[in-house]
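A.B. asks: Okay, here's the prediction I keep looking at, along with the sequence it came from:
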Amino acid sequence: MFTGIVEELGEIREVTRLADAARLTVAAPTVVSDARHGDSIAVNGVCLTVVDVLDGAFTTDVMLETLRRSNLDGIAEGDAVNLERALAVSARFGGHIVQGHVDGFGAVLERTPAEHWELVRIELPQSLARYVVEKGSIAVDGVSLTVAAVDADSFTVSLIPTTLELTTLGHRTPGARVNLEVDVLAKYVEKLTAAPAAALGTSIATGTEATR
């Protein structure tokens, strides 16, 4: 589990394309300082497993499903990526619950600079819209953010100088794809509330009373 607090901007050192996967080597002196084989590291919000650690970098495999669902399919040597190690039990919970299971991606639509922050409007896929609410949480490229505004097909976040400087979101131009992970609590609530509703509908259709 992660919290969406980026620890380091890593650099893609090497990309090896395979028939149905890719292998990435990421230069990241901070996050590999205590990394071992089998550890989890979020790369642009995608939870990946460390295969090897060598010379201030780690290697990880990305399967086809992950490539299809995230912007890692277009990653190239020299690209910067947001990195976060898995949450330690003793650590502060600074963001929100982030699983590293990307739900989809959207394009940056608009950037509006202000004196002390910047508003960024991002495309919201219809399949995810029901999980995104004003003042709720969302992970964008693995960064825990608060939704400032939302409409039918987009949402807006406000980025402070630290986020602009220390994450990839400071450099995402309009048209760039970003990984999105909605709040997992919203998905569980939806499933838990849908089951009783479905049971009630079945009871009414068969002419029986719904029981608790």
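C.D. replies: Alright, I've got the coordinates. Residues are numbered from 1 along each chain as shown.

A.B. asks: going forward, measure contacts and count neighbours with C-alpha atoms only.
C.D. replies: Noted.

A.B. asks: any idea which element residue 48 lies in?
C.D. replies: strand 46-54 (DSSP states H and E).

A.B. asks: Who are the packing partners of that strand?
C.D. replies: Counting contacts by 3 or more CA pairs under 8 Å, 6 or more residues apart in numbering; DSSP states H and E, strand 46-54 packs against strand 40-43, strand 57-63.

A.B. asks: Out of those, indicate the one that is most buried.
C.D. replies: Ranked by mean neighbour count, these are led by strand 40-43 with a mean of 24 (mean count of other CA atoms under 10 Å).

A.B. asks: Second structure follows, compare the two:
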Amino acid sequence: MFTGIVEEIGTVVAVVPGDDDQVDARLHVRGPLVTSDARHGDSIAVSGVCLTVVELPGDGVFVVDVMPETLRRTALGGLAAGDRVNLERALPVGGRYGGHVVQGHVDGVGTIASRAAGPRWDDVQVTLDPALARYVAEKGSITVQGVSLTVTHVGDDLFGVSLIPTTLSATTLGTLAVGDPVNLEVDVLAKYTERLLATAGAR
């Protein structure tokens, strides 16, 4: 479980093709902070995708396997050596919930539709699958590239967010351009509410 509060920006060191049908790629990522107490089997969110540490070769690098399903459903397939990624360790028991409940289970890939610079912030619009739009609410929460954000407005196939200076400097969202793909995770509470209501209505 995560909160969408990015701890550091990591760098992709290498993308190694998988050696069997179950693993499509093995990512080597440098993140000195998140590896400071990492162990084999720990979970680290990489740009919003929960991945399991399989190796810790040293020099602040951790290695994760990426399954074919993950590449199909996320924007990780476009990563290359040198790319920057948002990193967050799993929330420890008793840790602060600075963002919202984030699972690291990406629901879909959106696209940066527009961004406009304000006096001290950027207003950004992101397209998403209309099937996901029903889970997004104005002033609600959404995860973009692993970052917990507050929704400013919602349309049939897009939503808006405002990026404060800290978000612009401490995450990769500050450098994203129009047309860039982004991993999206909608609020899991909305999905559970829909499921419970549907089940109740079927009785």
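C.D. replies: Everything's here; your move. All of these numbers come straight from a predicted model, not from anything done at the bench.

A.B. asks: Could you get me the TM-score between them?
C.D. replies: Laid over one another, the chains give 0.96 as their TM-score (TM-score structural alignment, normalised by the length of structure 2), with 199 aligned residues with a CA RMSD of 0.8 Å.

A.B. asks: Could you dump the helices and strands packed on strand 46-54 of structure 1 into a markdown table and include distance to residue 5 of structure 1?
C.D. replies: Below are those laid out as a markdown table (distance: least, CA to CA, whole Å):
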| stretch | distance to residue 5 of structure 1 |
| --- | --- |
| strand 40-43 | 10 |
| strand 57-63 | 20 |
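
A.B. asks: Looking at those strands, which is nearest to residue 206 of structure 1?
C.D. replies: strand 57-63 (45.4 Å; CA to CA).

A.B. asks: could you pull out the strands for structure 2?
C.D. replies: 8-20, 23-30, 43-46, 49-58, 61-66, 84-89, 108-117, 122-127, 141-144, 147-154, 158-163, 181-186 (DSSP state E).

A.B. asks: which part of structure 1 lines up with the fifth one?
C.D. replies: Taken onto structure 1 by TM-score structural alignment, strand 61-66 of structure 2 occupies residues 57-62 there.

A.B. asks: what about that stretch, how far off from structure 2?
C.D. replies: By mean CA distance after the TM-score superposition for structure 1, the fitted stretch 57-62 of structure 1 averages 0.3 Å away from its aligned residues in structure 2.

A.B. asks: can you give me the offset of that stretch from its chain's centre?
C.D. replies: Here the centre of mass of C-alpha atoms in stretch 57-62 of structure 1, compared against the chain's by CA atoms, centre = their mean, to the nearest Å, lies 18 Å away.

A.B. asks: do the same with stretch 12-19 of structure 1
C.D. replies: 21 Å.

A.B. asks: For the nearest residue to residue 1 of structure 1 once chain neighbours are set aside, give me its contacts.
C.D. replies: Excluding the flanking residues, the one nearest residue 1 of structure 1 by CA to CA, 6 or more residues apart in numbering is residue 99, at 5.0 Å. The neighbours of residue 99 of structure 1, taking CA atoms under 8 Å, 6 or more residues apart in numbering as the test, are 1, 2, 47, 184.

A.B. asks: likewise residue 152 of structure 1?
C.D. replies: 124, 126, 129.

A.B. asks: hmm, which of those residues are common to structure 2?
C.D. replies: Retained in structure 2: 126, 129, out of the contacts of residue 152 of structure 1 (criterion both residues aligned by TM-score structural alignment, their matches' CA atoms under 8 Å).

A.B. asks: now the contacts of residue 152 of structure 1: which count as buried?
C.D. replies: For these, a burial check counting by 16 or more other CA atoms under 10 Å picks out 124, 129.

A.B. asks: List just the nearest of the contacts of residue 152 of structure 1 to residue 118 of structure 1.
C.D. replies: residue 124 (18.6 Å).

A.B. asks: Residue 144 of structure 2 versus the aligned residue in structure 2 for the closest one, what's the distance?
C.D. replies: Using TM-score structural alignment, the equivalent of residue 124 of structure 1 in structure 2 is residue 128. Counting by CA to CA, to the nearest Å, the separation of residue 128 of structure 2 from residue 144 of structure 2 is 11 Å.

A.B. asks: Map residue 148 of structure 2 across to structure 1 for me.
C.D. replies: That one, residue 148 of structure 2, aligns with residue 144 by TM-score structural alignment.

A.B. asks: repeat for residue 160 of structure 2
C.D. replies: Using TM-score structural alignment, residue 160 of structure 2 pairs with residue 156 in structure 1.

A.B. asks: Kindly provide the distance from the closest residue in space to its match that isn't next to it in sequence to residue 114 of structure 1.
C.D. replies: Nearest residue to residue 156 of structure 1, sequence neighbours excluded (CA to CA, 6+ apart): residue 121, at 4.3 Å. For residue 121 of structure 1, the distance to residue 114 of structure 1 (CA to CA) stands at 14 Å.

A.B. asks: In terms of neighbours, single out the busier of the two.
C.D. replies: Relative neighbour count places residue 121 above the other of residue 121 of structure 1 and residue 114, with 21 against 11, counting by other CA atoms under 10 Å.

A.B. asks: Cross-check the contact I'm expecting between the more buried one and residue 108.
C.D. replies: Yes. Counting by CA atoms under 8 Å, residue 108 is a contact partner of residue 121 of structure 1 at 6.2 Å.

A.B. asks: before we move on, the earlier item: of the helices and strands packed on strand 46-54 of structure 1, which is nearest residue 165 of structure 1?
C.D. replies: Nearest of these (CA to CA): strand 40-43, 17.3 Å.
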